[in-house]
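Visitor: okay, sequence plus prediction incoming.
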Amino acid sequence: MTKHVQWDLERLRIFLAVVQQGSLTRAAGALGLPQPAISRQVSRLEGECGGRLFHRNGRGVTLTPLGESILPRISSLLQEASELTAQLTDGARLPSGEVRLGALPSLYMVLCVPLFFELRESFPAIKLKIFEGSGGQIDQWLANGFIDLGLPYRYGTMRLAEVDPLVHVSSYVVGAPGSALTAEPTVRFSALHGQPLVLPGAPSGVRLTLDHMAKQAGITLNVAVEADSTQIQKAVTRLGGAYTVLPAHVAFEEVQAGTLQVSKIVEPEFERAIVLGTTTARPASRATRQVARSIREIFDRSDDFWSAHLR
């Protein structure tokens, strides 16, 4: 009949300590246990194994053939137990739960897609829900608690306690290929006077900022059509119906494809910041805080992209 043994991991650890120390006395000192307790545990293990595991001599102990044969298995078993403990401990510490993120549509490739893969790899227990919207929509979602984190724009000075600035980007006049207003790398803001424009409606941040800049410059903005959707703005512009004003990254793919043309606004420049906001409707969860950290890291890693295309 096969003998059934319930292996005691602590007893196996004592066996391994005796092997490593080469002495019951030294093993007792290393483990902080009295030597008689070490001796009892070794004797019990020998009984469970059906034979002596150590030769005793005046200088300490050495393994018997039986001890040598089981040493690799015991070492492997203890290593697996240690790895399992580490995995369970780390798993218990990993943040989990749903995080709702509001993002500008233009951030889908530079942020949203990398964020998904990073969370899946490092924090699989976090469930990410992404909602695309305009800056104004995202601010409203943050205010009413519909989302946990948001990535809207901010213009001019801002309260740093409210949001975390991630990157500052310049604004460009966007026109159809060959359009006169975007023929040069830069264009003065005053050149927008009287030109047909497709812009978001008030009270969007970009519209309020442009209206204020126009008043300061003494020019009139001819808003031919109001549209909050950047897709509509770009479509009207691409067909030559009007100009619009966007950060370069919003029209980057079209500029690369040659279907849109851009010129940086100067004198004065029109700069906006992409910021990270957290809702104040409820305390941020561990998962929310981790997603916020991951977003910051992705923006830091993509600094070359922003430097090359947006500033």
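Guide: Great, that's in hand. In this text the structure is predicted, and so the values were computed from the model without any measurement. Residues are numbered from 1 along each chain as shown.
Visitor: from here on, contacts and neighbour counts on C-alpha atoms
Guide: Noted.
Visitor: tell me the buried residues in the lengthiest helix in the chain?
Guide: The longest helix of the chain (DSSP state H) is helix 65-93. By neighbour count with 16 or more other Cα atoms under 10 Å, helix 65-93 contains the buried residues 67, 71, 74, 78.
Visitor: in the stretch 1-150 of the chain, which spans are strands?
Guide: Here the stretch 1-150 of the chain has its strands, by DSSP state E, counting those that start in this stretch, at 54-57, 60-63, 97-103, 126-132, 149-151.
Visitor: okay, one more to line up with it:
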Amino acid sequence: MDIRQLGYFVSLFEEGSTTRAARRMNVVQPALSMQITKLEDELGQKLFERTSQGMVPTSAGELAYRLFAPILRDLSDAKQQIVSRSSTVSGRIVVGLVASVATSVLARSLAVFARQYPEVEVSACDGYSSSLMEGVRAGSLDFAIVNKGRRRLDLPAIDMLDEEMVVVTSAGSARGLGSPLMFRDLAKLPLILPSKRNGLRLIVDKIAEDEDIELSIRLEVDAFATVEQLVRNSDWATVLPAIAVSRGLSEGSLRAHRIVAPRVTRQIVCVHNPRRPLSAAARLFVEVITAELVAAAAEISRVPAAD
């Protein structure tokens, strides 16, 4: 058994296909298959079953992955730490983000990250939490920054930020709303909310269902810039995390009203595929964007709320 064989095994386990695993390891398919066979012979265990869905690990293969993957990860980290003493972190990361995070802190985070780690190539896209998590499962995304729903996640998650959601109105609204508001007060407001595909909408809908409250939803809009403009120029209201409309709140064109009984909160987490641990570059990116999220939330908290 050698490190090369372990690398081939982990690649095949994570890819589920000898073709994709061979491409990932930059070897021809027969060479990879031969090394897997040698590893099985040495261990005296069949590690994979060939099926119509691809190479499916056996119970012995599952155990081998749990034991071997951390070894390879530790070796990679050790190499990175040694190499980083004389060179910068490098590589490519592909990340997906929910729109509220992309709108509020992505540009600033990318600028900071590019300045600190210029050798890392970043590909970023936004989307709904559900579609981003599917991208992580399928392997098209290395990791994703999403809203954590009430259901238990089936992906490893790193907590990044817990944030209150607030009622947002025009600063010149004639409704004279104070702060805080009872959640039940939302039933009296004409609302603009994200669509039901959006994780933020699911949070609001679940609380409304639990509280037996029927909301008056006039418009469903997922583009936060459009929501901000509509609220600014009307007597309508929305329910969003403050950082999603931070510009309007900071400029004073929008007003935030806290919600109580119950509070409405969203939790931002980073999820990744359990078969693909985060690389050093990915972990550094998560650290940078977490710091920017925390800073943005702290900055917007200093903006006076409605009385």
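Guide: Everything's here; your move. Note that the structure is a prediction, hence the values are computed from the model and not measured.
Visitor: related to what we said a few turns ago, now tabulate the buried residues of helix 65-93 of the first structure in CSV and tack on distance to residue 294 of the first structure.
Guide: Output for the buried residues of helix 65-93 of the first structure, formatted as CSV (distance: Cα to Cα, whole Å):
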residue, distance to residue 294 of the first structure
67, 50
71, 44
74, 40
78, 35
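Visitor: just give me the closest of the residues you listed to residue 168 of the first structure.
Guide: residue 78 (52.8 Å; Cα to Cα).
Visitor: would you mind finding the match for that closest one in the second structure?
Guide: For residue 78 of the first structure, there is no aligned position in the second structure, judged by TM-score structural alignment.
Visitor: all strands of the stretch 201-307 of the second structure, in order?
Guide: 216-220, 237-241, 254-257, 259-260, 265-272.
Visitor: give me the distance from the first one to the chain's centre.
Guide: On the basis of Cα atoms, centre = their mean, to the nearest Å, the separation between the geometric centre of strand 216-220 of the second structure and that of its chain is 27 Å.
Visitor: that strand packs against which elements?
Guide: strand 190-193 (3 or more Cα pairs under 8 Å, 6 or more residues apart in numbering; DSSP states H and E).
Visitor: who are the packing partners of the strand it packs on?
Guide: Checked by 3+ Cα pairs under 8 Å, 6+ apart, strand 190-193 of the second structure has strand 216-220, strand 237-241 packed alongside it.
Visitor: once aligned to the first structure, how far is it on average?
Guide: Compared with the first structure after fitting, strand 190-193 of the second structure has a mean deviation of 1.5 Å; criterion: mean Cα distance after the TM-score superposition for the first structure.
Visitor: in the first structure, what range does that strand match?
Guide: Using TM-score structural alignment, strand 190-193 of the second structure pairs with 196-199 in the first structure.
Visitor: quick one: contacts of the matching stretch?
Guide: 207, 221-228, 233, 236-237, 241-245 (Cα atoms under 8 Å, 6 or more residues apart in numbering).
Visitor: any idea how far it is from the chain center?
Guide: Worked out by Cα atoms, centre = their mean, stretch 196-199 of the first structure lies 36 Å from the chain centre.
Visitor: just stretch 292-300 of the first structure next, same as before
Guide: 5 Å.
Visitor: which outside residues touch it?
Guide: Stretch 292-300 of the first structure has contacts (Cα under 8 Å, 6+ apart) with 111, 114, 115, 118, 149, 166, 167, 276.
Visitor: identify the residue of the second structure aligned to the fifth one.
Guide: Put plainly, it is residue 149 of the first structure. So, by TM-score structural alignment, residue 149 of the first structure is matched to residue 143.
Visitor: find the residue closest to its match in space, skipping its chain neighbours.
Guide: Spatial nearest neighbour of residue 143 of the second structure, chain neighbours left out: residue 272 (4.5 Å); criterion: Cα to Cα, 6 or more residues apart in numbering.
Visitor: neighbours of that neighbour, how many?
Guide: 24 (other Cα atoms under 10 Å).
Visitor: which residue in the first structure lines up with it?
Guide: In the first structure, residue 272 of the second structure lands on residue 278 (TM-score structural alignment).
Visitor: mind listing what residue 186 of the first structure touches?
Guide: 263, 264, 265, 266 are the contacts of residue 186 of the first structure under Cα under 8 Å, 6+ apart.
Visitor: counterpart of it in the second structure?
Guide: So, by TM-score structural alignment, residue 186 of the first structure is matched to residue 180.
Visitor: spit out the contact partners of the residue nearest to its match when sequence neighbours are not counted.
Guide: Closest residue to residue 180 of the second structure apart from its sequence neighbours, by Cα to Cα, 6+ apart: residue 258 at 4.5 Å. Going by Cα under 8 Å, 6+ apart, residue 258 of the second structure touches 165, 166, 167, 179, 180, 181, 305.
Visitor: looking at these, which is nearest residue 25 of the second structure?
Guide: residue 165 (45.1 Å).
Visitor: A strand includes the closest one, no?
Guide: Yes. Counting by DSSP: H, G, I helix; E, B strand; the rest coil, residue 165 of the second structure is located in a strand.
Visitor: what distance do you get for the residue positioned nearest the centre of the second structure to residue 248 of the second structure?
Guide: In the second structure, the residue lying closest to the centroid (Cα atoms, centre = their mean) is residue 145, at 1.4 Å. Counting by Cα to Cα, to the nearest Å, the gap from residue 145 of the second structure to residue 248 of the second structure is 24 Å.
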